[in-house]
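Participant: Sequence first, then the predicted structure:
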Amino acid sequence: MTTLRNTIFGRSKHSPNLFLGGVANLYPTKALLASKLNTPINNIYNFSITGSDISCCIVAVCTPSGFTDITALTYFEDRSGLIRYFLGNGYYPFRGCTNLKYVIMQGILKFGPSAFGNCINLEYIIAPKLDSIDSEATNDGITIFQSCNKITQLDFPLLTKFYSNYALSGLTGLTYFNIPKCTTLGKTTGNNSFFLNIKIGLVVNCNVALQTCNSGAADGDLQYVITSRGATINYMP
């Protein structure tokens, strides 16, 4: 009977929904992973290690501490949607993870300053519910995507606020930036060096509100990226 309660049509109802690459040596037990995720151990099922990778099923909302400077981390994938924030407002969740290749977070709502700073091998981020990025550079000047030059696309379809200076500055690989709901770009409506020295020819999809938010003119960062970096701006209703 217990087996039947824990299965749905022959499949476990606790199928893995959280995957971490490269860190099995750091979190070799369910208890250690639960501590990192800041959740009771009984919220984790089917904890498994394959090589250096971890998989498990989380069944309740949790707010992990970050993985700052954990260079062993190669990927982080949360399919559950139950991780919505990191401790400390998400300030440094992946900063300095130099071998991190991708992040998939189906439920994350906010990232903070330097969240991906110096993730030099990061190729893509999937965060379909991300609502806000509050990412002023930290005291040492590390910005949210600093040195993330392998990223070619950033697609945040529900993002409404990107409050940051120098947020995408120097990203030489970025070709596509999709923020159709975003009405706040930078700390002011002027030029906040948001796109400073970004790759020439960037395509930006942004909310139509940014077309006139600067005393009737376009947001200052958009003006810069158009005139200085040859960007194409598509204003979305």
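Facilitator: Yes, it's here.

Participant: When you work out contacts or count neighbours from here on, use the C-alpha atoms and nothing else.
Facilitator: OK.

Participant: I'd say Thr232 and Val204 touch.
Facilitator: Yes - Thr232 is within contact range of Val204, at 6.1 Å (criterion: C-alpha atoms under 8 Å).

Participant: Which one's more surrounded, the two?
Facilitator: Counted by other C-alpha atoms under 10 Å, Thr232 and Val204 do not tie: Val204 has more neighbours, with 21 against 16.

Participant: Secondary structure element holding that one?
Facilitator: strand 203-207 (DSSP states H and E).

Participant: Equivalent analysis for Ile233, please.
Facilitator: With DSSP H and E as the test, Ile233 turns up in strand 232-236.

Participant: What helices and strands are in contact with that strand?
Facilitator: Strand 232-236 is packed against strand 203-207, helix 220-229, with contacts defined by 3 or more C-alpha pairs under 8 Å, 6 or more residues apart in numbering; DSSP states H and E.

Participant: structure B:
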Amino acid sequence: MTDILSASSLTKVYGEGPLAVRALNDVSLAFPRGRFAAILGPSGAGKSAFLHIAGGLDAPTSGSVTVADLKLPFADEEALARIRSEHIGFVFPGENLLPHQTARQNIELPMRLRGEKLDEGWYSSVVRTMGVAGAMDELPARLPRAMQQRVAVARAILGRPAIILADDPAHSLDARASLEIVELLRLCVREFGQTVLMSTQDLAEAALAERVILFSDGGVAGEISDPTPVSILTALEALSLRSGPG
């Protein structure tokens, strides 16, 4: 199976000297095309740092990232912006839609930026599958938070990116709405053949993925294939025991 994203020996250090913080420590991971993977770990574990570097939003201190067979040119912002626009879809936590544009305008944004004409059949399929047809003419502020995130997922997938990077996409939603958003991401994989990499602190959300990578202290602490809540909890308990006293 072809890897759509691979990271080699990623290290990220913020600051210098005694105040330096090592957010990532020699992380190497690969993600096959058409799969749903989750990175699970507590706040400060390095999940967001990894996703931001994997998506070309931040540069590593050392290491490299390849997306869709293209090595990210971290020193060339223009080339990096082009790769982000053409190959990577983003879903962020919180309110990340343009506030003065309607849901329709927000969803169409990637295609407008690329100067490409909409594929009306694909567009209709995305809007219908994401359940946002009734919200298209509303401004984000008039939509519930869960609907805003549905719009954000629709925007991320419309341009048919190589991969969607979802950084804690259900943050601040209630439990039911959170799982609905993660189910939508899983639907993107199952129905559209999309590749999704999601970070989360929530065990139930992670269990909806096909693969869970456990992060701790800026590194990979373990991995679970075909996860269930029980298998994830067992792995987390084993890590806790392993890192405990004695």
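Facilitator: Looks like it arrived, so ask away. As the structure is a computational prediction, the values presented were derived from the model and not from experiment.

Participant: Let me see the TM-score of these two.
Facilitator: Laid over one another, the chains give 0.30 as their TM-score (TM-score structural alignment, normalised by the length of the first structure), with 117 aligned residues with a C-alpha RMSD of 5.7 Å.

Participant: hang on, the earlier thing: report the angle between the strand holding Val204 of the first structure and helix 220-229.
Facilitator: 160 degrees (axes from the mean of the first three to the mean of the last three C-alpha atoms, to 10 degrees).

Participant: three-state assignment of Ala31 of the first structure?
Facilitator: Classification of Ala31 of the first structure using DSSP: H, G, I helix; E, B strand; the rest coil returns helix.

Participant: gap between it and Leu20 of the first structure?
Facilitator: 15 Å (C-alpha to C-alpha, to the nearest Å).

Participant: now do Cys57 of the first structure
Facilitator: In this structure, Cys57 of the first structure and Leu20 of the first structure are 12 Å apart, going by C-alpha to C-alpha.

Participant: Gly220 of the first structure now?
Facilitator: Distance from Gly220 of the first structure to Leu20 of the first structure, by C-alpha to C-alpha: 39 Å.

Participant: Could you check which of those two has the larger neighbour count?
Facilitator: Legend: neighbour count by other C-alpha under 10 Å for Gly220 of the first structure and Leu20, higher for Gly220 (22 against 19).

Participant: could you measure the more buried one against Cys206 of the first structure, distance?
Facilitator: Counting by C-alpha to C-alpha, the gap from Gly220 of the first structure to Cys206 of the first structure is 14 Å.

Participant: what does Ile58 of the first structure give?
Facilitator: Counting by C-alpha to C-alpha - Ile58 of the first structure and Cys206 of the first structure are separated by 34 Å.

Participant: Look at these two and report which has more neighbours.
Facilitator: Using other C-alpha under 10 Å, the more surrounded residue of Ile58 of the first structure and Cys206 is Ile58, with 28 against 24.

Participant: which residue sits closest to the more buried one, ignoring its sequence neighbours?
Facilitator: In space, and not counting its chain neighbours, Ile58 of the first structure is closest to Ile44: 4.7 Å by C-alpha to C-alpha, 6 or more residues apart in numbering.

Participant: Identify the residues contacting the one you found.
Facilitator: By C-alpha atoms under 8 Å, 6 or more residues apart in numbering, the residues touching Ile44 of the first structure are 30, 34, 56-59.

Participant: Among the residues you listed, which one sits closest to Asn178 of the first structure?
Facilitator: Of all the contacts of Ile44 of the first structure, Ile58 has the smallest distance to Asn178 of the first structure: 30.0 Å, by C-alpha to C-alpha.

Participant: does the closest one really touch Phe47, like I thought?
Facilitator: No - under the criterion of C-alpha under 8 Å, Ile58 of the first structure makes no contact with Phe47, lying 9.4 Å away.

Participant: Just after the lengthiest helix in the second structure, pick out the following helix or strand.
Facilitator: Ranked by residue count under DSSP state H, the longest helix found in the second structure is helix 175-192. Using DSSP H and E, the next helix or strand after helix 175-192 of the second structure towards the C-terminus is strand 196-200.

Participant: and the very next helix or strand once past that next one, what does it pack onto?
Facilitator: Tracing the chain past strand 196-200 of the second structure, the next element assigned as helix or strand by DSSP H and E is helix 203-206. Helices and strands touching helix 203-206 of the second structure, by 3+ C-alpha pairs under 8 Å, 6+ apart, are strand 36-40, helix 175-192, helix 229-243.

Participant: can you list contacts of helix 203-206 of the second structure?
Facilitator: Counting by C-alpha under 8 Å, 6+ apart, 38-40, 178-179, 182, 200, 212, 227, 229, 232-233 sit against helix 203-206 of the second structure.

Participant: Buried subset of these, written for ChimeraX?
Facilitator: One line in ChimeraX is enough to select the buried ones among the contacts of helix 203-206 of the second structure; burial here means 16 or more other C-alpha atoms under 10 Å:
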select :38,39,40,178,179,182,200,212,227,232
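
Participant: Output the contacts of helix 203-206 of the second structure as a markdown table; include the columns distance to Pro32 of the second structure.
Facilitator: As requested, these are exported to a markdown table (distance: C-alpha to C-alpha, whole Å):
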| residue | distance to Pro32 of the second structure |
| --- | --- |
| Ala38 | 13 |
| Ile39 | 15 |
| Leu40 | 18 |
| Ser178 | 25 |
| Leu179 | 23 |
| Val182 | 19 |
| Thr200 | 19 |
| Val212 | 13 |
| Pro227 | 17 |
| Pro229 | 23 |
| Ile232 | 21 |
| Leu233 | 25 |
